[in-house]
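In: Here is my input, please return the structure:
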Amino acid sequence: MKALARARDQLIDDAVALVASGMSVPDAAATLGLSAAALYSRLAKVGVRTELQQKPRITPQQKADAVERVLAGEPVEKVAAAFDRSVNSVYRWVQQARQEKAGGNRDAVQPANTPEACAVTTPAHSKVDSVPAPMKTQAGHAPADHAEDRVKVGRGVQLSFEDRLTIQHGCSQGMSARQIATLLGRHHSVISREIARNGWEIIDDDGEKKVFYNARRAHTGAKARACRPKVRKLDDNPVLRAVVVACLARRWSPGRISVWLQHAFADDESMRISHEAIYSALYIQSKGSLRAELEAVMKTQDVLIRGGKRRKTRPRNAGVLTGKPWIKGAEITKRSPEVDDRAIPGHWEGDLVIGKGGKSALITLVERTSRYTLLGHLPTEHTSMTVIAAIQQMVKDLNAEQLKTITWDQGVEMAQTARVRIKDGCEVYFCDPHSPWQRPTNENTNGEIRRRFYKKGTDFAEVTPEHVAWVQDELNDTPRQVLGGATPR
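Out: Predicted coordinates for the structure are as follows:
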């Protein structure tokens, strides 16, 4: 402790000596490796009174000179260093100068955020639009409704028409995005994104790529994209809306609808919509009446997809093998590793969906690679021999390559597999207790059946075999995101 006190006293003595010699407190702090605020407080404790040293005030003429240098293309950082001010201060001066030039009224220039304000009238003397797009390398005149529509510069501010003219000139001169960004005092990523969005490349006879950029077309497009409110795709495209409603009526999820549209309408860009837009039209009433239209089509108000309840806490004995005799020798740990990567088809997962009162049931078999689903109807009971006989009937048309393994939970309904084979060449394996994630595809399918077709508490004795067959066809005709929008068939 005494050594630390002596070092502190020596540090204060050095600081007092530096300040007494005429050095400023910030410079003395930098020399001693301290912060200026800490040094001020330490000097005050030892009785050395110092006033906070302020930078000299900037005169209006100096501000005007700084603004002129920035608008002339000099980097903002260099101008800020020349006047011993921060970059944000210089940005603020430029903003104030442009506001004064516009008349000092912040509302003098209205942003282009309405469809009417986005309408651009092409000047009669402009020849830009009469030339094919790749040849439009001249900016021509500014748009007829163009004004000084950017009163701020710096981070988070849109590019002005003058900025885009500078970008066009830089592209024509073969300058890089970083070089153009230096001229504008902007980050290079802003310029790179602007060129990627509105420019195009042409390969000349020598095989070299040349970037072309048209400032007027880029500025007009930017103003059009900034229109608010925008017309939503589902309101502007009745064909797309009808297809989305038809898919939702089949209880497809918005994510599946989005990827299926890309798969089914690969050559039609107008038939594209994100899953977020569908969710917004369904759940946010101010963003469309899709829910009301869907209720009219489905003739029910239960049209929204809702998640299940929270899972129960996993028991402490989860994963511990029990003494069930039919499991011995058929544990999932003895299953071939080729099943895990889903690269080879022929490996299935199975389970029961129990009906009302625990009497009736539905057998679900799902192939891990293609997600193809088979359903079996058990209207009265689900004993082991009944389940095995139903599965044998379900897989009778599958050959040895299409049916290699079946992974089941440890339910008693598969107890007879130890002495009765489902099919020659087909091995049955059992998951660990309370480990449904070892049959993820089958668990997801069971949940989808509950959400789309048979709610919890359904009595399968009242369900016809024809309806079960229809549900099986619906599941196999449903696009899957994991398959890139394709169906399991």
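
In: all contacts plus neighbour counts: C-alpha atoms, from now on.
Out: Will do.

In: Tell me, how many residues neighbour residue 88?
Out: By the criterion of other CA atoms under 10 Å, residue 88 has 15 neighbours.

In: May I see the buried residues of the host helix or strand of it?
Out: Using DSSP states H and E, the element containing residue 88 is helix 87-101. Neighbour counts over helix 87-101 (16 or more other CA atoms under 10 Å) mark 87, 90, 91, 93, 94, 95, 96, 97, 98, 99 as buried.

In: Could you dump those residues into TSV with distance to residue 372 added?
Out: TSV is the format used below for those (distance: CA to CA, whole Å):
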residue	distance to residue 372
87	61
90	64
91	61
93	66
94	64
95	62
96	66
97	67
98	65
99	65
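
In: Which pair of the residues you listed spans the longest distance?
Out: In those, the most distant members under the criterion CA to CA are 87 and 99, with 18.6 Å between them.

In: Does the spatially most central residue of the chain lie in a helix or a strand, and which?
Out: Nearest to the centroid of the C-alpha atoms of the chain, with distances taken as CA atoms, centre = their mean, sits residue 276, at 9.6 Å. With elements delineated by DSSP H and E, residue 276 resides in helix 275-283, which encompasses its position.

In: Please generate a structure for the following sequence too, so the two can be compared:
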Amino acid sequence: MVRRMGRPRLSRGVAGRFWAGVREGLSTEEAAAAVGVSWHSGRRWIVQRGGVMPPAGVGSGSRSLSLGEREQIGLWHAEEVGGREIARRLGRSPSTISRELRRLPAPGNRYRSPPYLPSAAQADADTKATRAKPAKLVTNLRLRAVVEERLAKNFSPEQIAGTLRKDFPEDPEMWVSHEAIYQSLYVQGRGGLKRELTRNLRTGRAIRKPRRSGQQRRARITGMINIAERPATVEDRAIPGDWEGDLILGSTASASAIGTLVERVSGFVMLLHLPGDHTAETVAEAMITKISELPEQLRRSVTWDQGAEMARHAQITAATGIDIYFCDPHSPWQRGSNENTNGLLRQYLPKGTDLSRWGPGYLDMIAAELNARPRKRHNWATPAEVLDQLLSNPSDPPGVASTA
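Out: Have a look, this model is predicted:
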């Protein structure tokens, strides 16, 4: 008989060490080389899990019996050492050893103790460990329908998980974690949700990737006031009317951009239409127009990075009465709300595209949809609801209306 030669199967422990390397910050190539496999094998593991790392410790042998331990069990079992003694020698639970010795009963030999084969037991353990378990989104069709409906409305998995608990407080079967939603979308074999729904996520990616920090820049601006001089009430998010702003840039060829303004307390978003260019003059004109639409109590301050587009900040302040503060260089976290919102906006305004084709009406539609999305920090109330509550009842903390 001719023996078929195929690709040797890599043990689960090798994959576990590969993911441990990725978790420590190694690239796919570096992690694969560290465990002695090809880049293609590492890439295959990444694709199979949709870029989602398994839990720490999976495949490492810390919880599961290793092949070496199984070989010891086989030797001691052949010497008729008892299960409790084997457990003591290995530092394992007696029930673990008992289950292991019952792993592979010989067919038709139910009443005699079968021989224990370590290699066969290891192969059986690897197969069962990688077998797809029925996920909640596979078995609960009602839950799956609700999740898919909300994904189609561009809700994030975290927003879906939060609103499910709010909408079905007495029905735990209608609860699911945001990570379970991501796993169902990305990991092969998890099933449940339609893979094409990844297009409705903020990134639209078919493979999950870690978040990266945004770009940083720039040069100093004449007459700017540093963020260190900003009143403490802005940092405390105690009073509405303080905003964070920035530009999101389009393709290099188009030199297009859109301005973003985010209210710090509520997360309410406004978008600036910048036709043709994003020079200081164009940005100043767009900001004056947009800020002038706000009621007086919402014109307290704007915090921006040190971009040349804000060279006419004094003109904006003179026309609107709003104070403008500038972040330290290379410090995007000082505009955390704005950075997060700009990431959300990339779902609608992808990188590398010509942003000048979108008119003010479309930008207002995007802002309205973002302002109608529930937010975790507001107990799943929307930014529009929170801002409306703050304007009508300024003494109430954000999110009170959502819990009443």
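
In: nearest spatial neighbour of the residue nearest to the centre of structure 1, skipping sequence neighbours?
Out: The shortest distance from residue 276 of structure 1 to any residue that is not its chain neighbour, by CA to CA, 6 or more residues apart in numbering, is 7.8 Å, and that residue is residue 254.

In: And for the aligned residue in structure 2 for the one you found, the neighbour number?
Out: Residue 254 of structure 1 maps onto residue 157 in structure 2 when the alignment is built from TM-score structural alignment. Residue 157 of structure 2 sits with 20 neighbouring residues when counted by other CA under 10 Å.

In: Residue 157 of structure 2 touches residue 183, doesn't it?
Out: No - under the contact definition of CA atoms under 8 Å, residue 157 of structure 2 does not touch residue 183, with a separation of 10.4 Å.

In: The stretch 1-150 of structure 2: strands as residue ranges?
Out: Secondary structure of the stretch 1-150 of structure 2 (DSSP state E, counting those that start in this stretch): no strands present.

In: Repeat that for structure 1.
Out: Taking DSSP state E as the criterion, structure 1 contains strands spanning 200-203, 209-212, 347-354, 361-367, 373-378, 405-408, 427-430.

In: of those, which approaches residue 32 of structure 1 most closely?
Out: strand 209-212 (51.9 Å).

In: which residues of structure 2 does the closest one align to?
Out: So strand 209-212 of structure 1 is aligned with nothing, judged by TM-score structural alignment.

In: start to end distance for stretch 105-121 of structure 2?
Out: 11 Å (CA to CA, to the nearest Å).

In: Export the strands of structure 1 to a markdown table and append columns for distance to residue 193 of structure 1.
Out: Supplementary listing: the strands of structure 1 in a markdown table, determined by distance: least, CA to CA, whole Å:
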| stretch | distance to residue 193 of structure 1 |
| --- | --- |
| strand 200-203 | 12 |
| strand 209-212 | 13 |
| strand 347-354 | 47 |
| strand 361-367 | 44 |
| strand 373-378 | 45 |
| strand 405-408 | 50 |
| strand 427-430 | 53 |
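
In: closest one to residue 25 of structure 1 among these?
Out: strand 209-212 (52.2 Å).

In: Map residue 242 of structure 2 across to structure 1 for me.
Out: Across the alignment, which pairs residues by TM-score structural alignment, residue 242 of structure 2 is matched by residue 347 of structure 1.

In: what's the counterpart of the residue nearest to the centre of structure 1 in structure 2?
Out: Matched to structure 2 by TM-score structural alignment, residue 276 of structure 1 sits across from residue 179.

In: roughly how far apart are that match and residue 373 of structure 2?
Out: Using CA to CA, we find residue 179 of structure 2 at a distance of 19 Å from residue 373 of structure 2.

In: cool, and residue 336 of structure 2?
Out: The gap separating residue 336 of structure 2 from residue 373 of structure 2 is 18 Å, by CA to CA.

In: where do the helices sit along the stretch 51-200 of structure 2?
Out: Along the stretch 51-200 of structure 2, counting by DSSP state H, counting those that start in this stretch, helices occupy 67-78, 83-90, 94-101, 118-130, 136-139, 141-152, 157-167, 178-186.

In: got the angle between the longest one and helix 94-101?
Out: Going back to what we said before, that points to helix 118-130 of structure 2. Helix 118-130 of structure 2 and helix 94-101 meet at an angle of 110 degrees, taking axes from the mean of the first three to the mean of the last three CA atoms, to 10 degrees as the criterion.
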